[in-house]
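Participant: predicted model follows, preceded by the sequence.
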Amino acid sequence: MTTTENPTLTPTGEKADLLGALAQHRFLFRHTVQGLTDEQAAATPTASELCLGGLVKHVARGERDWLRFVVEGTAAVAMTEDSYAEHAASFRMLPGETLAGVLAEYDAVAARTEEIVTGLPSLDVSHPLPEAPWFEPGAAWSARRVLAHVIAETAQHAGHADILRETIDGQKTMG
């Protein structure tokens, strides 16, 4: 039974632990961008080209795509010319985008992730990774490994976001 059939289904055990860790890092990430204007969220205040709104977009896109991999397999994360351009654009807030909009998309991705993970028969479900220089040839990732990767990416980019936020107005997420 999936959460689509029964929306009150609650994950337990390892699924609950992994989803809880991811939720904690999402909370810290969202806290970091709290109270910003769209202009602040689009600002690039450091030597890098990173902006806070773009980081939220990027993390949401990565989580969405990796959870699509869990469901659909290799093709969901295979890189194409278009996906390289989309990847680059995911680090920026584009004209017409708002912080509220990228946060709403992040919330939708988070809800879908919880639905997918809760409905999995096992975290051992796996698929081969696409061919890419950054993946070991012939490697496969389980849903468990994907969740560990999404948690690590979220935490890493939340740290980047904290630095950007402190540069913008001195606010710190922690400390």
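Facilitator: Arrived safely, thanks for sending.
Participant: could you use CA atoms for every contact and neighbour count after this?
Facilitator: Will do.
Participant: who does the helix or strand hosting Val102 touch, helix- and strand-wise?
Facilitator: Assigned by DSSP states H and E, Val102 belongs to helix 99-119. In terms of contacts (3 or more CA pairs under 8 Å, 6 or more residues apart in numbering; DSSP states H and E), helix 99-119 is packed against helix 13-33, helix 52-72.
Participant: what comes up buried for the first one?
Facilitator: Spelled out, it's helix 13-33. Residues 15, 18-19, 21-23, 25-26, 28-30, 32-33 are the ones in helix 13-33 that count as buried (16 or more other CA atoms under 10 Å).
Participant: try it against this one:
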Amino acid sequence: MSANDTAAANTGSDERADFLQALGQHRHFLRFATRDLTDEQAGQRTTASELCLGGLVKHVTSVERGWAGFMAEGPSAMPDFTAMTEADFAKRVDEFKMLPGETLAGVLDAYEKVAAATDELVASLPDLGAAHPLPKAPWFDGDAKWSARRVLMHIIAETAQHAGHADIIRESLDGAKTMG
């Protein structure tokens, strides 16, 4: 390891690049699972789950958009999950489906735009350690705060988890594998 590499490791100056590289890799696997599919195939359920490939991309897009907003603006960028109505929850369920009129190309384009905005935000944040209180939700501790760093780890984990789901769905659809 050179002196410059050691200095970078000690200061964490490559941390943003590491986060963006990991996130980019999992985004690639998620998108790759949709390669060469028709809109109909992207909306098809292939397992006992309600999940489809286009819906997974839509969901990850929404999740990343929300958490990027949280990093920039705090909990006001996120819904108050404790006050959501049935209609709000129904809308969230639709994130996991390809709805009439939606196309795979459109879903992937929306994801690409959110990914670019997130990458730009991460590069420009003054401090990855800056933390905000979490939004109101039954699954969060009332006093918990997450830093931008913690949010990025969450986005990476969410994307990786759903990329794995996408791999299984794609293999069930036509035998194509994403990661193997």
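Facilitator: Right, received. Where do you want to start? Being a predicted model, the structure only gives us computed values, none of them experimental.
Participant: now what about the TM-score between them?
Facilitator: Scored by TM-score structural alignment, normalised by the length of the first structure, the superposition of the two chains gives a TM-score of 0.90; 164 aligned residues with a CA RMSD of 1.1 Å.
Participant: returning to what we had before: same list, the helices and strands packed on helix 99-119 of the first structure, but as TSV with distance to Arg145 of the first structure please.
Facilitator: Formatted as TSV, those follow (distance: least, CA to CA, whole Å):
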stretch	distance to Arg145 of the first structure
helix 13-33	10
helix 52-72	10
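Participant: so who does Arg31 of the second structure touch?
Facilitator: With contacts defined as CA atoms under 8 Å, 6 or more residues apart in numbering, Arg31 of the second structure is in contact with Val57, Leu108.
Participant: repeat for His127 of the first structure
Facilitator: Going by CA under 8 Å, 6+ apart, the list of residues near His127 of the first structure reads Phe69, Val70, Gly73, Thr74, Ala140, Trp141, Ser142.
Participant: and of those, the nearest to Leu52 of the first structure?
Facilitator: The shortest approach to Leu52 of the first structure among those belongs to Phe69, at 25.8 Å (CA to CA).
Participant: top of the contacts of His127 of the first structure by neighbour count?
Facilitator: Neighbour counts for these were taken using other CA atoms under 10 Å; the highest belongs to Val70, which has 26 neighbours.
Participant: that one and Ala43 of the first structure, how far apart?
Facilitator: Val70 of the first structure is 34 Å from Ala43 of the first structure, where distance means CA to CA, to the nearest Å.
Participant: cool, and Leu19 of the first structure?
Facilitator: 31 Å.
Participant: try Thr173 of the first structure
Facilitator: The spacing between Thr173 of the first structure and Ala43 of the first structure, counted by CA to CA, is 18 Å.
Participant: again, but for Asp124 of the first structure
Facilitator: Noted for Asp124 of the first structure: a distance of 41 Å to Ala43 of the first structure, by CA to CA.
Participant: so these two - more neighbours on which side?
Facilitator: When Asp124 of the first structure and Ala43 are compared on other CA under 10 Å, the one with more neighbours turns out to be Ala43, at 20 against 12.
Participant: now do the more buried one against Gly54 of the first structure, distance only.
Facilitator: Counting by CA to CA - Ala43 of the first structure and Gly54 of the first structure are separated by 10 Å.
Participant: one more: Pro137 of the first structure?
Facilitator: Distance, Pro137 of the first structure to Gly54 of the first structure, by CA to CA: 31 Å.
Participant: quick one, longest helix in the first structure?
Facilitator: In the first structure, assigned by DSSP state H, the helix with the most residues is helix 143-169.
Participant: in the superposed pair, what's the mean gap between that helix and the second structure?
Facilitator: Superposing on the second structure and averaging over aligned pairs (mean CA distance after the TM-score superposition for the first structure), helix 143-169 of the first structure comes out at 0.4 Å.
Participant: gap between Ala43 of the first structure and Ile168 of the first structure?
Facilitator: Distance from Ala43 of the first structure to Ile168 of the first structure, counting by CA to CA: 8 Å.
Participant: do Gly96 of the first structure as well
Facilitator: Here Gly96 of the first structure is placed at a distance of 21 Å from Ile168 of the first structure (CA to CA).
Participant: of those two, which one has the most company?
Facilitator: The neighbour count for Gly96 of the first structure versus Ile168, taken as other CA under 10 Å, is higher for Ile168 (17 against 7).
Participant: mind listing what the more buried one touches?
Facilitator: If you count contacts by CA under 8 Å, 6+ apart, then Ile168 of the first structure has Gln40, Pro45 around it.
Participant: so what corresponds to it in the second structure?
Facilitator: Under the alignment defined by TM-score structural alignment, Ile168 of the first structure is paired with Leu173 of the second structure.
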